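>>> A predicted structure for the sequence below; I have some questions about it.
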Amino acid sequence: MFQNNKEFPEPYGDYVVGLTEMDFIDKNRKKLFGSSENNDRKIPIIIFYPADHNFEKTKALYTFKEEAESINKATRGLVSSKSQYIKMNCYRDIPISTKQNKYPIIFFNHGYNCHMMQNSVLCSDLASKGYIVVSVGHPYETSILKYTDGQIVKANKSIIEEFKRTMDSNVNKKFKEMKKNNYIDEELLPIAADFFDYFKDTKVWDHVKIWSDDNRFIADMMEQLDDGSIPSQFEGKLNIRNGIGITGHSYGGCAASQVCLDDSRFVCGINIDAPTYGEFWDKNLNKPYMVIGSKMIEYLARTTFLKNSADSYLITVDHTTHMDFTDFIYYARQLKFLKVLGKRKKALLRDILSHYHIMFFDKYLRNNHNSEITEKLSEGIGIRWKEAVTASNNH
């Protein structure tokens, strides 16, 4: 009954997927969490990238021992720590493809107290289509991370507990009340303002800015990788001139939105099933943006869609829950019994998430205006979109 995948699905695209890890020290930001962080902020990244051959290397494993044990503990033993042995369709440290001179870049941000590989299938699908995908870690708020020198850093318990206390019964009660109504657009903004006002003096609200700054610092590092200031095989391979795309799940979706507000280098973004915690919530991002996820986003993320003056998309998927938009659908299907996962088939969920990401970034990073972003892949998918400037083409 609890049988799970021992290997993830083959990526969509024609490229082999390479995988490498790096970390960088931001000497301008020290002791962000008081006594919990005594040194400069050290940010790890995982890079998924297009390659031409696997060079007869073995497939990379999904995770490391301590991370697998952390997932096991977080799911109360329902997800085996043997998840560390799941094989990905990626190969560590193989040469980048020579088929193109440069490749467009997409950043990915995981959910709060989650892990950097939580959407490895999505990242692999994008890399197999010719994108360089950078998964960004957030020290002390990533569940557990491992630097290239082997150092292990766990999430800060006091901060995690404070986040949990913020999401108290009053919040759940408010959200349940919201869901009893189908608000038209004009009605939603004041309702959302009242809901989010509760968070504005909390770390839930403020730390989105920390995550945004992590991304902005890593964008600086990508520029140095490309110009050769930091030696690597990525020298001259990063298409920074066309701008960077960004996506993220849950709190990582909040970070993606905030980054689009904060930094002109990020030219388009996607929020995967995240509320709008952070100062961006009622701002005009003025960049192509997509919100995709469960019906929750109709209430807690529609404001981004409504406020944005550039091309905007709001895609809802019926019968899904928050974690349906992660790798859990491949190796933790038993979580359906706890209603952590919804009723949709994993192959369809993968198609939905990867398809809309590929179409969106093809259009706004590669200028492929034939991308069929508004195509419905299945029944039970709601799609709204509006075009830039006039925002009059609401569907």
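Arrived safely.
>>> For the rest of this, base every contact and every neighbour count on C-alpha atoms.
Fine.
>>> ok, and the closest non-adjacent residue to Thr202?
Closest residue in space to Thr202, ignoring its immediate chain neighbours: Thr166 at 7.5 Å, by CA to CA, 6 or more residues apart in numbering.
>>> mind listing the strands in the stretch 1-150 of the chain by residue range?
Under the criterion DSSP state E, counting those that start in this stretch, the stretch 1-150 of the chain contains strands at 16-30, 40-51, 91-92, 105-109, 132-136, 144-146.
>>> putting a second one here so we can go through both:
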Amino acid sequence: MHRLTRGTAAALLGLSLALLGSGATHAAPAPAGAAEHVRLELPQPTGPMAVGRDTLHLVDPSRPDPWTPQAGARELMVSLYYPARAGHGRTAPYMTTGEAQAFLTDRGLAEAVSARTLAGTRTHARTGAPPVRGTFPLVVLSPGFTVNRSTLTLLAEELASRGYVVASVDHAYESVGTAFPGGRLLTCAACEQAPVTGYAHVARGRARDVSFLLDRLTDARDPAWRHAGLIDPARIGMAGHSIGGASAVPAMAGDRRIRAGADLDGGLFGLVPDGGLDGRPFLLVGADGEDQSSWVEGWPRLDGWKRWLKVAGSGHFTFTDVPVLGDQLGLLPPEEPLSGERSQQITRAYLGAFLDLHLKGTAQPLLDGPSPEHPEVAFRG
């Protein structure tokens, strides 16, 4: 995960939307307007349920924002995905045009891909869709540093289609552009400060965000979400990409409601407590060729069920929407052997299996060892 500052993240992605962080030489950007008429689309979820989506704006009056204290209380934007009745509601937008413009500009792609093209990516969730009956495990998703929650949309939709409620979180001032109420596009104040404070500080702040989110979603008297009755508060997990995955460790250490955690290529920064995580399960999924020295250091202290997987041919952004969209735009570097299709198949399969095992109690042979269906995945532990 290990490339975190704004400038370094831009170098990671370079001139390709689908840069996976391998350090290979990347393809030049397409000519201006070349991708203008591409209709981007996320892969269809594989689960049996339709997916609904709501959006929440939450404010924590107990904490000032850690990056911009003058802005006042800490704010979060949350997309909630849930099992829904089919055939209802409108297709949910992928991101706003302002968010798309900020993302593309930060990565030097504004002339290769229009903000309208990226923002118009077709999703499969529907806003306003009535939920199905029942209660479901809750999974919190936290994105990588500098990017917003939209980059984890395919995972959120997949999990909801398989019978989870998913809360995908944007942490204020930690992406290059996230839309907040009042026409505000909050930018990455943390990008300049985090190299000084340390990235463990980012992860610990996100852990506090997640505990506040759980408080608001599971409040028996006054929950923040209209469909909060869908959530089974006894079955909560957390996963994330990059710093979002690293944040699962302090979130679990500080909040016993989180029963399982998964880190998709996020450095651990010494975050695993000496006493471990009280035997709770943890999954590490790493990219090929990334520096995983912090995992070597933290691995012995993970004291419950655990797996360390390494995906051949992958890069830092393999576990997000990025390679899927890069393939469709023709911007995936030829040096990257793992296609967008394989990237999403592997990520969905292993994260889904982990959550099904530990939040639903369903046996998952996929997690017992190497699989001929996924030869790219090696078991380190």
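Looks like it arrived, so ask away. Everything numeric here is computed off the predicted structure, so don't read it as measured data.
>>> TM-score of the superposed pair?
The TM-score (TM-score structural alignment, normalised by the length of the second structure) is 0.82; 338 aligned residues with a CA RMSD of 2.2 Å.
>>> ok, the residue nearest to Thr202 of the first structure to Glu7 of the first structure distance?
37 Å (CA to CA, to the nearest Å).
>>> before we move on, back to that, unless I'm mixing things up, the residue nearest to Thr202 of the first structure is touching Asp201, no?
No - Thr166 of the first structure is beyond contact range of Asp201, at 10.3 Å (criterion: CA atoms under 8 Å).
>>> So for those two, which sits in the more crowded spot?
Thr166 (16 against 9; other CA atoms under 10 Å).
>>> so where do the helices sit in the stretch 51-200 of the first structure?
Using DSSP state H, counting those that start in this stretch, the helices of the stretch 51-200 of the first structure run over 65-74, 120-128, 157-166, 169-178, 185-197.
>>> ok, which stretches of the stretch 201-350 of the first structure are helices?
Counting by DSSP H, counting those that start in this stretch, the helices of the stretch 201-350 of the first structure are 203-227, 251-262, 297-300, 302-307, 328-331, 346-365.
>>> sorry, back to before: in CSV, list the strands of the stretch 1-150 of the first structure along with distance to Phe175 of the first structure and mean neighbour count.
Formatted as CSV, the strands of the stretch 1-150 of the first structure follow (distance: least, CA to CA, whole Å; neighbours: other CA atoms under 10 Å):
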stretch, distance to Phe175 of the first structure, mean neighbour count
strand 16-30, 35, 18
strand 40-51, 34, 23
strand 91-92, 43, 22
strand 105-109, 25, 27
strand 132-136, 30, 28
strand 144-146, 30, 23
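>>> Select, out of those strands, the one closest to Lys343 of the first structure.
Nearest of the strands of the stretch 1-150 of the first structure to Lys343 of the first structure, taken as CA to CA: strand 105-109 at 25.1 Å.
>>> once aligned to the second structure, how far is the closest one on average?
In this overlay with the second structure, the average offset of strand 105-109 of the first structure from its partner residues is 0.3 Å by mean CA distance after the TM-score superposition for the first structure.
>>> on contacts alone, who are the packing partners of that strand?
Contacts defined by 3 or more CA pairs under 8 Å, 6 or more residues apart in numbering; DSSP states H and E place strand 105-109 of the first structure against strand 132-136, strand 244-249, helix 251-262.
>>> before we move on, back to that, for the helices of the stretch 51-200 of the first structure, which one ends up most surrounded?
Of the helices of the stretch 51-200 of the first structure, the one with the most neighbours on average (mean count of other CA atoms under 10 Å) is helix 120-128, at a mean of 27.
>>> returning to that earlier point: out of the helices of the stretch 51-200 of the first structure, which comes closest to Lys57 of the first structure?
Judged by CA to CA, the one of those that comes nearest to Lys57 of the first structure is helix 120-128, at 16.7 Å.
>>> Brilliant, that's me finished.
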